[in-house]
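Chemist: Here you go, sequence then predicted model.
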Amino acid sequence: MFILSAALSLSASASGADPAAPPAPGDPMQPGQVGEVTTIPPVEKVAPGRYRLGAVEIDKRGGTLTFPAEVNMDKGLLEYLLVHSKGKTHESLLRTKVEPYTLQLACLLLGLEGTSAPLAAQGAPERPTGEEVEIFLSSEERKSQPSEEWMINLVNGAKKPVPPMTWIFTGSMVVNGRFAAEADGSMVAVYHDPVAIIDNASKGGETDKMWYVKEGAVPPPGTPVTVVIRKVNGAYRQESSGGDVPGFGARVEERGERR
């Protein structure tokens, strides 16, 4: 299993260089390559520091990715915040037509670094490591809000607000010659999933019993949504959190330390 690495730079792409392409049929897969992807869109420069990769807008200066999605569920139990439209839509808050490979490549072009130690399986008790991001959601009638505002926790039968979440760009991987997120459509996981591109490092990410849609706070299914992924400034170092999960990466920001 290998974390997918980008083979192009924004400057090269903006000047007209072709982006990395999947291997030709019959070619052996190499670390960092991706198989069975239909089309890899070119990177277009739209303004100083701003680029477009398919439907994903990359703002290098602002440290954000912006792309379209739509509401998939307005009630029920969740395992994902976001999946591809052909993915696990029975358990995801949102769905998008953006290809998983395109989102992963956009994250890498933004400068995000994934994990070198992916979780062993879905629901693994360890917290995922990588680089922290924030996720914001908005619709035509709802201003931009942190993603957790659209969810609720159910703990011992009681509904509780979701505290500020820790989202981690872990990056998906190539398994048996296939880019795993492309095969499964898993993009942003609420319930730990090593196949997903972004995982949940918040408390409770190891369980699939407590994450629910916040009914009444989410627009009806099919409502267009804008997703913004923002790179969090500050180092994300691999060390013990001082809690019960050794090796959890703590983020250190200019405004202080958060664990």
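Modeler: Nice, thanks for sending it over. Everything quoted here is computed from the prediction, not taken from an experiment. Residues are numbered from 1 along each chain as shown.
Chemist: rest of the way, CA atoms for contacts and neighbours
Modeler: Fine.
Chemist: isn't residue 165 right up against residue 204?
Modeler: No. Residue 165 is beyond contact range of residue 204, at 10.4 Å (criterion: Cα atoms under 8 Å).
Chemist: Check the burial of the residue nearest to residue 55 when sequence neighbours are not counted by counting its neighbours.
Modeler: Residue nearest to residue 55 in three dimensions, not counting chain neighbours: residue 67, with 5.9 Å by Cα to Cα, 6 or more residues apart in numbering. By the measure other Cα atoms under 10 Å, the count of residues near residue 67 is 20.
Chemist: Pull the residues that contact the helix or strand hosting residue 67.
Modeler: Element membership for residue 67 (DSSP states H and E) is strand 64-71. Strand 64-71 has contacts (Cα atoms under 8 Å, 6 or more residues apart in numbering) with 55-59, 93-98, 106-107, 110, 218-231.
Chemist: Next up, a structure to set beside the first:
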Amino acid sequence: MTRRIATVVLLGIAGCATPGRPSGTVVEPFEGVTVQPSGGVVEVEAFVCLDGGWLEQVACSPDTREHEALVVIEARPSNLHAALLMAGFEPGSPGQWSYDDGAVAVTPPTGDIVEILVRYQKDGRSVQEPIGAWIVGAEDNRPFPERAWVFAGSLLAENPRWMGPGEHYVADLTGSIIGLVTFGDEVIGFERVMADQEAVQATQWQVRTGYVPPIGTPVTVILRARSPEP
């Protein structure tokens, strides 16, 4: 499945690559998305959509989960997947969970580790920091863990009848771009599976209220390869 998704997405960007590009070149394969292939970096335009409350996602598509996500990314999730492939990331598969006889069984997500940072303007200067700085524990305000993300790569699924024959990239319909809880269709997922139903598992993370920029603030989400261990 992972190989098939990569093939489908790469076919969609075949015209974006230009042979003989200088190694340090930054390209813009899609509107609002830039890629530095040699550096393993993808940058995506976004804006803040939440400044308080529980979190189930970090980033979503417009008109989907803005009530439980930090930022909105207007680029299509499948285009973001393609950009990550261009930057050298290998996708895996989203996490999954099931509940049976009072126990939760989990399958962790797989894929290359992705570091996620955010850049924005604050008091007239540029600030760049890990997206985890915007997230705290729901009960104890504990800091968010570092290196917590993997390129899961969403899923391909058979089209619903209204779409006609064929398959679709699931996150393009659901808007799941960067997930905290495990919906099972996110492009980038939290490394630890968390059920997306409150009755099964209580919400664990919330917005760092008073720290996150105001709603509507433009930001750049930076996705980059894992830094070497110190």
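Modeler: That came through, no problem. Model, not experiment: these values are computed from the prediction.
Chemist: How close are the two chains, by TM-score?
Modeler: Aligned and superposed, the two chains score 0.78 in TM-score terms (TM-score structural alignment, normalised by the length of the second structure); 204 aligned residues with a Cα RMSD of 2.7 Å.
Chemist: Average offset of the strand holding residue 67 of the first structure relative to the second structure?
Modeler: Average distance, strand 64-71 of the first structure versus aligned residues of the second structure after superposition (mean Cα distance after the TM-score superposition for the first structure): 0.5 Å.
Chemist: now that strand: which residue numbers in the second structure?
Modeler: Alignment of strand 64-71 of the first structure against the second structure: residues 41-48, by TM-score structural alignment.
Chemist: what does stretch 179-199 of the first structure give?
Modeler: Taking TM-score structural alignment, stretch 179-199 of the first structure hits residues 169-189 over in the second structure.
Chemist: Kindly report the same for stretch 81-93 of the first structure.
Modeler: Against the second structure, stretch 81-93 of the first structure falls on residues 58-70 (TM-score structural alignment).
Chemist: List the buried residues for that stretch?
Modeler: 58, 59, 60, 61, 65, 66, 67, 68, 69, 70 (16 or more other Cα atoms under 10 Å).
Chemist: where along the stretch 151-259 of the first structure do the strands fall?
Modeler: In the stretch 151-259 of the first structure, the strands defined using DSSP state E, counting those that start in this stretch lie at 151-155, 158-161, 167-169, 173-175, 178-179, 186-189, 198-200, 211-213, 224-231, 235-238, 249-253, 256-258.
Chemist: tell me the SS of residue 133 of the second structure?
Modeler: Recorded secondary structure, residue 133 of the second structure: helix (DSSP: H, G, I helix; E, B strand; the rest coil).
Chemist: and it, what pairs with it in the first structure?
Modeler: That one, residue 133 of the second structure, aligns with residue 149 by TM-score structural alignment.
Chemist: Show the contacting residues for the spatially closest residue to its match that is not a sequence neighbour.
Modeler: Closest residue in space to residue 149 of the first structure, ignoring its immediate chain neighbours: residue 162 at 7.2 Å, by Cα to Cα, 6+ apart. Taking Cα under 8 Å, 6+ apart as the criterion, residue 162 of the first structure is in contact with 148, 149, 151, 152, 153.
Chemist: And those, which two are furthest apart?
Modeler: 149 and 153 (10.9 Å; Cα to Cα).
Chemist: list residues touching both of those two?
Modeler: 161, 162.
Chemist: between those two, which one's more packed in?
Modeler: Neighbour comparison, residue 149 of the first structure and residue 153: the larger count goes to residue 153, with 21 against 18 (by other Cα under 10 Å).
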